[in-house]
Every structure is written in structure tokens, then in C-alpha cells.
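In: need the 3D shape of this:
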Amino acid sequence: MDDLGNLTSPQTAALVVFAFLQADCRNSDYREELFSLGQEENLIRDINCNNPRRDPRRDPRRDSPGDGDLETDGHLASCITDSLGDILPSVELQLPRNHADAAAIQLVAEGLREIAAHFEHNRSVAQATHNLQQNIMAVPSKPWKDYLTQEVDRLINQGVGLEHLAQERVIAALALTLVKGVCEQAPHLLRNLFNTALQYISSALSR
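Out: Model (predicted):
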């Protein structure tokens, strides 16, 4: 992940944010909201559209890729399929046909997830996630990006121990970590928070 500049492209940013949010999701309501959002935003496609929703107990091969899977979609495609496959049709990200662009999106998303892994047991990040959700629920009429900016700025000022990394990467990973944390607790907030994350990242990169 040498550069986040490409995230200024709306479709690219949306794919990166979606890929980040779908990784390791265990909440079934959250997964369903993600699937619905992905369809609405044209971020995913059904790679086996003739199959009905499957009962995982009757389909031991559910984790095996189909013959028609696109190898160029790589890790992110398999993550989406594995995450949603138990309750939803098999899907993959609508990555660009250009292999270089698709690889760049994967690289950015994976890099942000690697950074976010450092926040997993950080109490300050957990508190910021709680603050973000409480602020949104208390005064939903205020721009949610303001709430997100407030919590990310506070964490950066406190320090999260990743000063050796480019700060734009850390800021993007923090913002997405907070958004994902709230969405896992309150899946109904996903659509608005997805748009909030896109707005935040776009404005943060243009500073």
C-alpha cells in the first residue's frame, strides 16, 4: 500500500471500504445488511445466481470456489464468499477488469486491515467506538462525519503507537475500524455510516 491517493475515486474508495467492512464479520444481521448494501451500490455480484440460498449443513462444498470464479479477484473474493456464503448467495467484489487496478484495491484493503489489527485490544479505540455510536444515537441530525472526525482526531492526538507508519494510512484504518465497530453493534446504521466513511476518507486525503 504505497499510496492512498487512488481512494479519491468514488468507486475505488467504495470497494476498499466495503472490503474492509466485510472482513471477519460474524454477526448475521450485519452480514445481511452488507449483502444488501453491496447489491444496491453495485459493489458485489452473484457468481452462482441460479442457486437458491443454501443450507450449509447440506452443502459441505460451500467453501470451495466454483468453476466460474475469477482468479483475478483473489483474496477479497474468497473472503466475501466465505463470510456471506452460509446464508446468502455466493458473491464476489465487482473489481475492475484491469488486473493492475484490481490488485491495487486488494492491496490497499489488506494493508488497512493489517493496521486495524493493531487496534483490536486497544481500550481507547473501543471507547471511541462507543462514543461514536452514542453520539450518533443521541443527536442523529448532526453530520455523522463530524462525530467520526472528532473521535479519530482524539485517538491520533493520544497516540496509537503506529507513528512509524504513514499517518494517512493510520487515520483511514482508524476511521474504518470505528465505523465497523459501530455497524457490528447496530447493523441498521450501516448504510449511513458507509457513506460517512467515504466522505471522511475523501476529505482526509484532500487535506
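In: alpha carbons only for contacts and neighbour counts from here, please
Out: Will do.
In: can you give me the helices for the chain?
Out: For the chain, the helices defined by DSSP state H occupy 10-22, 28-40, 74-84, 99-116, 123-138, 144-158, 167-185, 190-205.
In: following up with a second sequence; could you model it the same way so I can compare the two?
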Amino acid sequence: MDDLGNLSTEPNAALVILAFLQADCRTSEYGKELLSLGKDLNLTRDVSRRDALEDGDLETDGHVPSCITAALSDIQPSVELQWPRNRAEAADLQQIAEGLREIADQLEHRVVAEATRNLSRNISASPSEQWKDHLTWEVNRVMSRGVGLDHLPQERVIVALTLTLVKGVCEQTPRLLRNLFDAVLRYFNPATVR
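Out: Alright, predicted model coming up:
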């Protein structure tokens, strides 16, 4: 995927995929699966309130949100993605993930909903080794019908559509996340064997 140069390595691709899938997480079970996957792939790290205050930022209003942090700690995990230390590379990857989310927002809801239902139905009736093929077929079917985003780089549209379909399926059935995540990595980089 030439237009997405920084996704050429598996860790970068995994990081962008995880960033995309985490955005606007709507269900707690899906959120737990994302958190577990991120930890297993060493793509996230725990962030405590002390870490947030030690990063050099000063609280200018004199209010320390410790009671809020403590109250939310059992509801919402305190983790963040581990972006590369090279700020330029991290910024590029974050920009790619954000750009993909913007493209996904432009896709027609009706098309995505139908494609998500088709993908979910097809993968639930087949072994996980065939999920990459189902994903490829569904993305190609939607792209051949046209999504009305001809003004955007088609590689990015394909990636955004793929990740949108995966997110839709995983929000409905969170237990499918790991196998679909692996299928997406194989889809984007066929040389990757997991």
C-alpha cells in the first residue's frame, strides 16, 4: 500500500489499526477486548495519574482531578497507545489513523451497515483462516459498487472501509477481535504470518 508508506512494518500497521479501532469505542466488552489485545501486542502502556502530572504540564486552575481520576479508574482503563519515540514518525502514524477515521466517516452508513452484516454472517459460518478472504471479498464488492469518494486516494478509502467493517463486526461481537485483527494484518501485508 504505497500511499500509506509508514504502514509497511507490522508494528506500525498494528498501531494504526488499533488506534482506528479504539476511536469512539461504544461498548465496554469491545473496549475490554481492545485493551487486552493492545496489552498482548505491547502496543499500550498503563498510565497513572502520577505519570500524567509528571509529564511537565502544570495545573493552572489549582484543581487536581484526583477524585475524578479515582472515581473513573475502575470504569475506564488508564492506558495509551505506545507511539514510536521518533516524534515525526509518531505524528505521521497518528495523522494516518485520523485521516482513515475521517474517510470512514464519509462512507455511506447504509453501505457500511450492509457490508458489516454480510461480513459478520460470512465469518461466523467459516473458520478464521478464511476470514481474510471474506474481508477481501466484501471490501472489493463495496468498492466495485462505488462509495462516492473518488476525490480521495483509493488505497486510503480501501483501508478505511476495511477497518470500518472490522470495527462494526467487533462492536457487535467483541470476541472476534483478535482473529479479525490478524486477518486485517494479513490483508494489508500478505507476507505477515502470525
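In: now mean neighbour count too, for the helices of the first structure, in JSON lines please.
Out: JSON lines is the format used below for those (neighbours: other Cα atoms under 10 Å):
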{"stretch": "helix 10-22", "mean neighbour count": "22"}
{"stretch": "helix 28-40", "mean neighbour count": "17"}
{"stretch": "helix 74-84", "mean neighbour count": "20"}
{"stretch": "helix 99-116", "mean neighbour count": "18"}
{"stretch": "helix 123-138", "mean neighbour count": "17"}
{"stretch": "helix 144-158", "mean neighbour count": "17"}
{"stretch": "helix 167-185", "mean neighbour count": "22"}
{"stretch": "helix 190-205", "mean neighbour count": "18"}
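In: in CSV, list those helices along with distance to Gly68 of the first structure.
Out: Putting the helices of the first structure into CSV (distance: least, Cα to Cα, whole Å) gives the following:
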stretch, distance to Gly68 of the first structure
helix 10-22, 21
helix 28-40, 20
helix 74-84, 12
helix 99-116, 17
helix 123-138, 39
helix 144-158, 40
helix 167-185, 31
helix 190-205, 30
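In: between those, which gets nearest to Glu92 of the first structure?
Out: Closest approach to Glu92 of the first structure among those (Cα to Cα): helix 74-84, 4.6 Å.
In: now what about the closest one, what contacts it?
Out: Residues outside helix 74-84 of the first structure that contact it (Cα atoms under 8 Å, 6 or more residues apart in numbering): 19, 22-26, 31-32, 35, 63, 65, 90-93, 106.
In: please apply the same query to stretch 125-143 of the second structure.
Out: With Cα under 8 Å, 6+ apart as the criterion, stretch 125-143 of the second structure contacts 111, 115, 118-119, 122-123, 158, 161-162, 179-180, 183-184, 186-187.
In: quick revisit: Asn48 of the first structure is nearest to which of the helices of the first structure?
Out: Nearest of these (Cα to Cα): helix 74-84, 10.8 Å.
In: farthest-apart pair in the contacts of helix 74-84 of the first structure, please.
Out: Farthest apart among those by Cα to Cα are Glu32 and Gln106. That separation is 22.4 Å.
In: burial count for Arg97 of the first structure?
Out: For Arg97 of the first structure, the count of nearby residues is 10 (other Cα atoms under 10 Å).
In: residue in the second structure matching it?
Out: Residue correspondence to the second structure (TM-score structural alignment): Arg97 of the first structure is matched to Arg85.
In: contacting residues for that match?
Out: Neighbour list for Arg85 of the second structure: empty [criterion: Cα under 8 Å, 6+ apart].
In: do Leu70 of the first structure as well
Out: For Leu70 of the first structure, the contact set (Cα under 8 Å, 6+ apart) is empty.
In: and it, how far is that from Arg45 of the first structure?
Out: Distance from Leu70 of the first structure to Arg45 of the first structure, counting by Cα to Cα, to the nearest Å: 12 Å.
In: and Leu190 of the first structure, by the same measure?
Out: Here Leu190 of the first structure is placed at a distance of 19 Å from Arg45 of the first structure (Cα to Cα).
In: now do Thr8 of the first structure
Out: Remark: distance between Thr8 of the first structure and Arg45 of the first structure (Cα to Cα) = 23 Å.
In: cool, Asp3 of the first structure as well?
Out: 27 Å.
In: and these two? which has more neighbours close in?
Out: Higher neighbour count among Asp3 of the first structure and Arg45: Arg45, with 17 against 11, using other Cα under 10 Å.
In: right, and the more buried one touches Leu93 too?
Out: Yes - Arg45 of the first structure lies in contact with Leu93 (Cα atoms under 8 Å); the separation is 6.5 Å.
In: list the contacts for the equivalent of Val170 of the first structure over in the second structure?
Out: With TM-score structural alignment defining the correspondence, Val170 of the first structure maps onto Val157 in the second structure. By Cα under 8 Å, 6+ apart, the contact set of Val157 of the second structure is Leu100, Ile103, Ala104, Leu149.
In: noted, bye for now.
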